[in-house]
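Novice: just need the structure, nothing else, for what follows:
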Amino acid sequence: MYSKEESQRLKREFWIDFADKYPRKWVLYDTKIKDFSFKFYVDNKKAQVLIDIEHRNDDKRIVYFEKLESLKHILEDDFVKDLVFEKNFVLENGKTISRVWVEKTDISVSNKKYWEEIFEFFHEKMHNIEMFYFEYGDYIRDLEINT
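Specialist: All right, here's what the predicted structure looks like:
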């Protein structure tokens, strides 16, 4: 068991090593849609690549989610398999968002032997989500086009 400081140092080292191995600018928050972002998440049980839709207006949040859902077969067949789609995902703070994600389990950020596996997972899945977004982003961004 690591102290809080050791755990923070290890996570910082993890992200620095990831950035060194894959030195590129990820889309992440630069989607051109307010409160629509791509995220990496890792802890001592799982690694996830996420699409979070956190729009304050629930109607808009749901429209964006349904647009993604309408492209689910394309997204899964051509880009990323085994995605989970959740229209009303409740965060720990009680906020409801929409989330689409893929995860890898049975790994640990605290164990360096898993880092390469996590790095590869992050790179492959996020790259593919970005490629999907580059192709279908105009449709997703345009709220005038119905799902």
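
Novice: from here on, just use CA atoms for contacts and neighbour counts.
Specialist: Fine.

Novice: mind listing what residue 104 touches?
Specialist: The neighbours of residue 104, taking C-alpha atoms under 8 Å, 6 or more residues apart in numbering as the test, are 46-48, 121.

Novice: what about it, is that helix, strand or coil?
Specialist: At residue 104, secondary structure determined by DSSP: H, G, I helix; E, B strand; the rest coil is strand.

Novice: kindly report the same for the one 4 residues further on.
Specialist: Secondary structure state of residue 108, per three-state DSSP, is coil.

Novice: sorry, back to before: which of the contacts of residue 104 lies closest to residue 32?
Specialist: residue 48 (22.2 Å; C-alpha to C-alpha).

Novice: please provide the structure for the following sequence as well, for comparison with the first:
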Amino acid sequence: MYSREEAKKLKEKFWTGFGQFMALVPGEDGQKINWINYKTGIRHLFFRMDADNKNAHIYIEIAHPDEGIRLLMFEQFQTYRTLLHAELDEEWEWDATYYDAYGKPTSRIGKRLDTRVSVFRQEDWPDLIAFFKPRMMALDAFWSTARYGFDLFK
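Specialist: All right, here's what the predicted structure looks like:
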């Protein structure tokens, strides 16, 4: 078992390495992208990756504090569902009301890695990278087309 500080350092090491690896990958439109902290340009809309000692997740999170606007944004994503899944080449789970670790209501569209992996085992890092990289690139390709449909939420 790792101390809290050791666990924090291992996670930082993974995400720093992943960020350096992905820095070589241009975005769909040819621009440089901070893949770890992807900027959608829409407040309260995030593309997130998470890994812990058991799982890895990638997801679109709609965290608008106004429930009505959050659900409108989720509905807007539903109109792009076919395009999203075509870019991802897989189906993702859709949850209009998801409660985060702090009990805050959000909406999520995401995918969990089906095999058990741990960010704390360096031998699992290639599997984590193989999970995150193509999906983040597909999200970027999707967003380069779909983002204009979300301008009303800016």
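
Novice: work out the TM-score between the chains.
Specialist: For this chain pair, the superposition-based TM-score is 0.89 by TM-score structural alignment, normalised by the length of structure 1; 143 aligned residues with a C-alpha RMSD of 1.7 Å.

Novice: follow-up on the earlier one: just the buried residues of the contacts of residue 104 of structure 1.
Specialist: Buried members of these, scored by 16 or more other C-alpha atoms under 10 Å, are 47-48, 121.

Novice: which members of the contacts of residue 104 of structure 1 are positioned in strands?
Specialist: Here DSSP state E is the test, and these give 46-48 as lying in strands.

Novice: which residue lines up with residue 128 of structure 1 in structure 2?
Specialist: Taking TM-score structural alignment as the criterion, the aligned counterpart of residue 128 of structure 1 in structure 2 is residue 138.

Novice: how much does the longest helix along structure 2 stray from structure 1?
Specialist: Longest helix in structure 2 by number of residues (criterion: DSSP state H): helix 125-146. Taking mean C-alpha distance after the TM-score superposition for structure 1, the mean distance separating helix 125-146 of structure 2 from the aligned residues in structure 1 is 0.9 Å.

Novice: any idea how far the residue nearest the centre of structure 1 is from residue 57 of structure 1?
Specialist: Taking C-alpha atoms, centre = their mean as the criterion, residue 50 is the residue nearest the geometric centre of structure 1, at 1.8 Å. Separation of residue 50 of structure 1 from residue 57 of structure 1 (C-alpha to C-alpha, to the nearest Å): 20 Å.

Novice: all the strands of structure 1, residue numbers only.
Specialist: Under the criterion DSSP E, structure 1 contains strands at 36-42, 46-53, 84-90, 96-105.

Novice: once you drop chain neighbours, what's closest to the equivalent of residue 73 of structure 2 over in structure 1?
Specialist: In structure 1, the residue equivalent to residue 73 of structure 2 is residue 64, according to TM-score structural alignment. Distances taken as C-alpha to C-alpha, 6 or more residues apart in numbering place residue 140 nearest to residue 64 of structure 1, at 6.4 Å, with adjacent residues excluded.
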